[in-house]
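Peer 1: sequence-free structure coming up:
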């Protein structure tokens, strides 16, 4: 029996408990209760979430035997620091547990306890810079879905906690069980830890359906030349009117937005496939491998080869 403890404090984000469903269905798929789940807090009893919904918890006092600790995040870790008793507990628990995970901003709790020093870690993209500034001895990678560094796991935003939990299931029970759990929960097969948590389509966030349709058209046709004229024609606007409205709604020019979409698509191909860079360039609309590299250096500050190398390192770590 693998015992998993979800550690919460007042004001925790209720979505941090969503990974419990992954472990529940892993038991169902495995045909036996491999995982035992329990919620914990410093004093025990009912603990209110940020939404106001309270969950019952067991106190950390006395003998607590847990194999995996899952630290719940809060909406704003800068305004809601972890209780000192939790930090003191974690410093001891990390030596007894098999692994410790911070879900979303739960990574701040691990950092405050000193468990992320000299380690790679991630958190919600909105707090990545703050985590790095407050804890300069951590190698923060704010664009990752989740990161595994030895016994310490960290995830990005709350839904990334599901990917992290699914990766744990794959490590414990194998790829077939993880795939079946993902299917039952209507999840895509788990995203690799190195996959970007950032979506250019979400970042652009156009206000009108017409500009959204133009972006959808661009994403479906990245392998083609995407001139302002072509984009404008796809939504029945003149090029001049389209450029004006597009820039007003997204804050950037059509050409800049298209390059960002190409970069996002190319990065995903590099992280998730073995396609040669020439193929990646062709499929995502770059002239050639050199043009792809130039765009990556502008957009990410590193060449495509480095991103592929990092993704392979993450994959090897995930399967250990």
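Peer 2: It's in. Predicted model only: the values in this text are computed from it and were never measured.
Peer 1: Please count neighbours and contacts with C-alpha atoms only from this point.
Peer 2: OK.
Peer 1: Which parts of this structure are strands?
Peer 2: Counting by DSSP state E, the chain has these strands, from start to end: 2-7, 35-41, 45-48, 54-59, 68-71, 99-102, 120-121, 139-140, 146-149, 152-155.
Peer 1: looking at those strands, which is buried most?
Peer 2: Compared across the strands of the chain, strand 152-155 shows the largest average neighbour count, a mean of 28 (mean count of other Cα atoms under 10 Å).
Peer 1: let's bring in a second model and compare:
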């Protein structure tokens, strides 16, 4: 343990290949950028059998879980469509419990939380998982405090992350904890991704919170809004872009999003600004300009309306405040 950080990733049939690739790939890049001590990364399975991932690609294992001895730095349990079968495998659970006791920290990616919960490692802990599986996890394990809002959660030495690529955000944070922000930023650049998102960023953006709009025009406009926050997104400008009247635009947004165009734009801008407040040191004036607000005071009012606090206070908080309830979305009739 003095010359390397030993990381064992627990695999099983039906695992999501990205749940394995995101942590192992990021840790490998950290090694190439000079992580000291470096990470030793191993994929372990029962019987050292190959992992047949949900995509059909098989991955060879380096370790038989039962043969792993000594101290581990990190134990990572991955998720995937096979998680429930894995959570019912007593031999696998026995090894997960044993190795967790030998590990400095334990992490679950996505629905890997099912396996940790079945092993009794998440009792009375706050955890997250993929947003589509949270209610099932809570129902099967009532002693586990499931919160599907954040991208990842740390409770003591237990880390859980949301779906699939949030494993990258979690792993970058582990790298930052181990080696500092400079190395974490270098890994993020090598991966051609933004600096990792903070744990408390919502899993789902304002336009992804419900089913996608049935209307193609509304879908196109919501995509345009999120990609052009600093531009003119007034109802008139959006209507002109879509080639319809402002009145018809308002009817479409109300029918398919349950809100007006102006409110949808304001929500998208506020959400993006909140992410910048939490993940950067940009001044509020720069954040307001980048996200399309006319002034820092307008941004302040938007934060108060959506989160109940100012951006300055949000930046100092350890956890992201929940957004205030938005108007219910209405599904158009036949």
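Peer 2: Perfect, thanks for sending it. Source: prediction; values computed, not measured.
Peer 1: Let me see the TM-score of these two.
Peer 2: Once superposed, the chains reach a TM-score of 0.80 (TM-score structural alignment, normalised by the length of the first structure), with 309 aligned residues with a Cα RMSD of 3.5 Å.
Peer 1: returning to that earlier point: the strands of the first structure: which one's closest to residue 184 of the first structure?
Peer 2: With Cα to Cα as the measure, strand 35-41 is the member of the strands of the first structure nearest residue 184 of the first structure (17.3 Å).
Peer 1: Just give the nearest non-adjacent residue to the counterpart of residue 182 of the second structure in the first structure, would you?
Peer 2: Alignment of residue 182 of the second structure against the first structure is given by TM-score structural alignment, with residue 176 as its counterpart. Leaving aside its chain neighbours, residue 176 of the first structure sits nearest to residue 170 (7.7 Å; criterion: Cα to Cα, 6 or more residues apart in numbering).
Peer 1: For that neighbour, grab the count of nearby residues.
Peer 2: If you count neighbours by other Cα atoms under 10 Å, residue 170 of the first structure ends up with 20.
Peer 1: How much space separates it from residue 194 of the first structure?
Peer 2: 16 Å (Cα to Cα, to the nearest Å).
Peer 1: Residue 208 of the first structure now?
Peer 2: Separation of residue 208 of the first structure from residue 194 of the first structure (Cα to Cα) stands at 32 Å.
Peer 1: between these two, which one's more packed in?
Peer 2: For the pair residue 208 of the first structure and residue 194, the greater number of neighbours falls to residue 194 (23 against 11), based on other Cα under 10 Å.
Peer 1: That one maps to what in the second structure?
Peer 2: Matched by TM-score structural alignment, residue 194 of the first structure corresponds to residue 200 in the second structure.
Peer 1: what's near enough to touch its match?
Peer 2: Neighbouring residues of residue 200 of the second structure by Cα atoms under 8 Å, 6 or more residues apart in numbering: 149-153, 319-320.
Peer 1: try 6 Å
Peer 2: 150, 320 (Cα atoms under 6 Å, 6 or more residues apart in numbering).
Peer 1: same check, this time on residue 166 of the second structure
Peer 2: For residue 166 of the second structure, the contact set (Cα under 6 Å, 6+ apart) comprises residue 151.
Peer 1: In the first structure, what residue corresponds to it?
Peer 2: The equivalent of residue 166 of the second structure in the first structure is residue 160 (alignment by TM-score structural alignment).
Peer 1: Please tell me how far its match sits from residue 151 of the first structure.
Peer 2: 18 Å.
Peer 1: Can you mark which positions in stretch 253-272 of the second structure are buried?
Peer 2: Going by neighbour count (16 or more other Cα atoms under 10 Å), the buried part of stretch 253-272 of the second structure is 253-261, 264-272.
Peer 1: Rebuild the strands of the first structure as CSV, extending it with distance to residue 221 of the first structure.
Peer 2: Shown next, in CSV, are the strands of the first structure (distance: least, Cα to Cα, whole Å):
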stretch, distance to residue 221 of the first structure
strand 2-7, 44
strand 35-41, 45
strand 45-48, 47
strand 54-59, 47
strand 68-71, 41
strand 99-102, 38
strand 120-121, 35
strand 139-140, 34
strand 146-149, 30
strand 152-155, 32
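Peer 1: If anything else comes up later, I'll come back, but that's it for now.
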